[in-house]
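Asker: sequence isn't available, so here's the structure alone:
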């Protein structure tokens, strides 16, 4: 039986520095989430310094939520620098199928070989070239419908692909896990999905990326379950969620992780 808590323990021992090129909506929330989990966030996106920073950070995340041409150049420079340094980097293809600019950016970033790709079902399907039914940044497709696209995308890119939703699916193209942790209130708090990408990156530093991603998803979902027990609505849930991320122990994760081979 896998001890999923060991991945949380190793992440906290490392306290990795995570560079996040993310959207305006999520910056503050994502930084607080990473601090609560035990990592160190850096919100570095300027074209003039993003690549330099990516050459020495522990891990990099790239989120295409609020795109602009200078940001895309920063993303490409940072991804190239991460590759050169052998640094883990995670792509969050927010609403990648919504516009031509997003589709082109997503396709371009795949050329830089992300270690992990994390998105909702519609995003993963669109990134893989399938017809998807996204509603802005929200998924209109089921995780089940995206599993084949995730496997194909993983095989085509060499990346770990995580599809997040009511149940999560993470695959390397041949081996896959289903993670059943989580709570329905989580999508009602803005930027929790974006922030999850940072937690996935933190877990993947110095750890096998498939297992680390599954552990990160279980940890995040378990925090949602714990928070829901104390919350009376989305506002109090957001506060309780940060506390849960901070207070969950490796032992609690080992006991509470709902991870199965797919």
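Answerer: That came through fine. Everything numeric here is computed off the predicted structure, so don't read it as measured data. Residues are numbered from 1 along each chain as shown.
Asker: could you use CA atoms for every contact and neighbour count after this?
Answerer: OK.
Asker: got a list of what residue 185 touches?
Answerer: Applying C-alpha atoms under 8 Å, 6 or more residues apart in numbering, we find residue 185 in contact with 224, 228, 233-234, 237.
Asker: list the helices and strands the helix or strand where residue 201 lies packs on?
Answerer: Secondary structure from DSSP states H and E places residue 201 in helix 192-204. Judged by 3 or more C-alpha pairs under 8 Å, 6 or more residues apart in numbering; DSSP states H and E, helix 192-204 is in contact with helix 5-14, strand 17-21, helix 27-37, strand 59-63, strand 88-92, helix 209-230.
Asker: just put the contacts of residue 185 in CSV and tack on distance to residue 218.
Answerer: Listed next are those as CSV, based on distance: C-alpha to C-alpha, whole Å:
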residue, distance to residue 218
224, 10
228, 15
233, 22
234, 20
237, 18
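Asker: tabulate the residues you listed (CSV), appending neighbour count.
Answerer: Formatted as CSV, the contacts of residue 185 follow (neighbours: other C-alpha atoms under 10 Å):
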residue, neighbour count
224, 24
228, 23
233, 12
234, 17
237, 23
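Asker: show me the contact partners of stretch 231-238.
Answerer: Here stretch 231-238 makes contact (C-alpha under 8 Å, 6+ apart) with 185-186, 188-189, 227-228, 230, 240.
Asker: revised request: answer the last question for stretch 207-214.
Answerer: Contacts to stretch 207-214, defined as C-alpha under 8 Å, 6+ apart, come from residues 7, 115-116, 160, 162, 170-172, 177, 179, 200, 203-204, 259.
Asker: helices - which of those residues land there?
Answerer: For the contacts of stretch 207-214, membership in helices holds for 7, 200, 203-204, with DSSP state H as the criterion.
Asker: can I get the residues you listed in JSON lines including distance to residue 136?
Answerer: JSON lines is the format used below for the ones in helices among the contacts of stretch 207-214 (distance: C-alpha to C-alpha, whole Å):
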{"residue": "7", "distance to residue 136": "33"}
{"residue": "200", "distance to residue 136": "23"}
{"residue": "203", "distance to residue 136": "28"}
{"residue": "204", "distance to residue 136": "28"}
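Asker: alongside the first one, take a look at this:
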């Protein structure tokens, strides 16, 4: 296992490639996370579109450079729309990110989540409970929250990566990203990330922007997670140890923008 942070030159260079290429990324996400996700993508230098308006799910994934699907979008979009977006991205060869929010929570919902694996996501990212459940283990999630630590999910995500051919990333105090052969641990961040609604969901959006800009999906996913962790540290410095989570969320977006424009 290799440990890294945003300080690694390749990692920082991969993240700033997003702003250099300014890809168009399309996402389906829940309405709770949509605003933060869009702002995170914009802060990184990419251009987002979110939602299933008109025939977007059958057209945008084919014209975008990256796609993300947060399965909690089922609260406002149909299962058919979700599958259409995944299928369109797959057929077009557009790299896409699956965020299996609340996987393991209910049999019918899990059937939808697992059906999306047939469309070969480029990256699967989530919390430990979600990914352990998706890998066939006992995730023990509590709604959309994890009860497991990211360290406990490493073996499961490595197997899930081998089974699906996707890069798999689990978030936690330490993030782990694997292609089933190589596993990278990303350290850093701030505890207040767990207290901002949609933070994990927006990391899925950022990862879609990264895979749209960086050809190697493992490197792209490492870069998005490392940049997110460093932006959280910047936010913590900005608001101080006693700063509220509302101001922290704003400072997080500012931190991603600062990193993306570090050479300007």
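Answerer: Great, that's in hand. Small disclaimer: the values here were computed from a predicted structure and weren't measured.
Asker: list just the nearest of the ones in helices among the contacts of stretch 207-214 of the first structure to residue 27 of the first structure.
Answerer: residue 200 (15.9 Å; C-alpha to C-alpha).
Asker: quick revisit: dump the contacts of stretch 207-214 of the first structure to CSV, plus distance to residue 73 of the first structure and neighbour count.
Answerer: Below are the contacts of stretch 207-214 of the first structure laid out as CSV (distance: C-alpha to C-alpha, whole Å; neighbours: other C-alpha atoms under 10 Å):
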residue, distance to residue 73 of the first structure, neighbour count
7, 33, 27
115, 19, 24
116, 20, 28
160, 24, 25
162, 25, 33
170, 29, 29
171, 29, 28
172, 28, 22
177, 34, 19
179, 34, 25
200, 24, 27
203, 27, 30
204, 25, 29
259, 37, 20
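Asker: returning to that earlier point: quick check: the two most widely separated of the ones in helices among the contacts of stretch 207-214 of the first structure?
Answerer: Farthest apart among those by C-alpha to C-alpha are 7 and 200. That separation is 10.8 Å.
Asker: need the overlap of contacts for those two.
Answerer: Contact criterion C-alpha under 8 Å, 6+ apart; residues shared by residue 7 of the first structure and residue 200: 212, 216.
Asker: between the contacts of residue 185 of the first structure, which is closest to residue 68 of the first structure?
Answerer: Distance to residue 68 of the first structure across the contacts of residue 185 of the first structure (C-alpha to C-alpha) is lowest for residue 234, with 30.5 Å.
Asker: the second structure: which residue goes with the closest one?
Answerer: Aligning on TM-score structural alignment places residue 234 of the first structure opposite residue 245 in the second structure.
Asker: which position in the second structure aligns with residue 183 of the first structure?
Answerer: Under TM-score structural alignment, residue 183 of the first structure pairs with residue 190 in the second structure.
Asker: is it true that that match touches residue 232?
Answerer: Yes - if you go by C-alpha atoms under 8 Å, residue 190 of the second structure and residue 232 touch, sitting 5.7 Å apart.
Asker: middle-most residue in the first structure, spatially?
Answerer: Residue closest to the average C-alpha location in the first structure (C-alpha atoms, centre = their mean): residue 197, at 2.1 Å.
Asker: quick one: contacts for that residue?
Answerer: Contacts for residue 197 of the first structure (C-alpha under 8 Å, 6+ apart) come out as 61, 90-92, 118.
Asker: separation between it and residue 118 of the first structure?
Answerer: 7 Å (C-alpha to C-alpha, to the nearest Å).
Asker: count of neighbours near residue 55 of the second structure?
Answerer: As a burial measure, residue 55 of the second structure scores 11 neighbours (other C-alpha atoms under 10 Å).
Asker: what's the burial count for whatever residue of the second structure lines up with residue 58 of the first structure?
Answerer: The alignment partner of residue 58 of the first structure in the second structure, by TM-score structural alignment, is residue 65. If you count neighbours by other C-alpha under 10 Å, residue 65 of the second structure ends up with 24.
Asker: skipping adjacent residues, who's closest to residue 65 of the second structure in space?
Answerer: In space, and not counting its chain neighbours, residue 65 of the second structure is closest to residue 212: 5.0 Å by C-alpha to C-alpha, 6 or more residues apart in numbering.
Asker: verify the stated contact: the one you found with residue 63.
Answerer: No - if you go by C-alpha under 8 Å, residue 212 of the second structure and residue 63 don't touch, sitting 11.6 Å apart.
Asker: so those two - more neighbours on which side?
Answerer: For residue 212 of the second structure versus residue 63, neighbours defined as other C-alpha under 10 Å are more numerous around residue 212 (27 against 16).
Asker: who are the neighbours in contact with the more buried one?
Answerer: Shown in contact with residue 212 of the second structure (C-alpha under 8 Å, 6+ apart): 18, 23, 25, 65-66, 95.
Asker: what residue of the first structure matches up with residue 172 of the second structure?
Answerer: With TM-score structural alignment as the criterion, residue 172 of the second structure matches residue 165.
Asker: pretty sure its match is touching residue 141, no?
Answerer: No - with contacts counted by C-alpha under 8 Å, residue 165 of the first structure stays clear of residue 141, the gap being 9.7 Å.
Asker: pull up the overlap in contacts between the two.
Answerer: residue 121.
Asker: what number of residues lie near residue 245 of the first structure?
Answerer: Residue 245 of the first structure - counted by other C-alpha under 10 Å - has 23 other residues nearby.
Asker: sec struct for it, please.
Answerer: Put simply, residue 245 of the first structure is helix when judged by DSSP: H, G, I helix; E, B strand; the rest coil.
Asker: the second structure: which residue goes with that one?
Answerer: For residue 245 of the first structure, the aligned position in the second structure is occupied by residue 256, per TM-score structural alignment.
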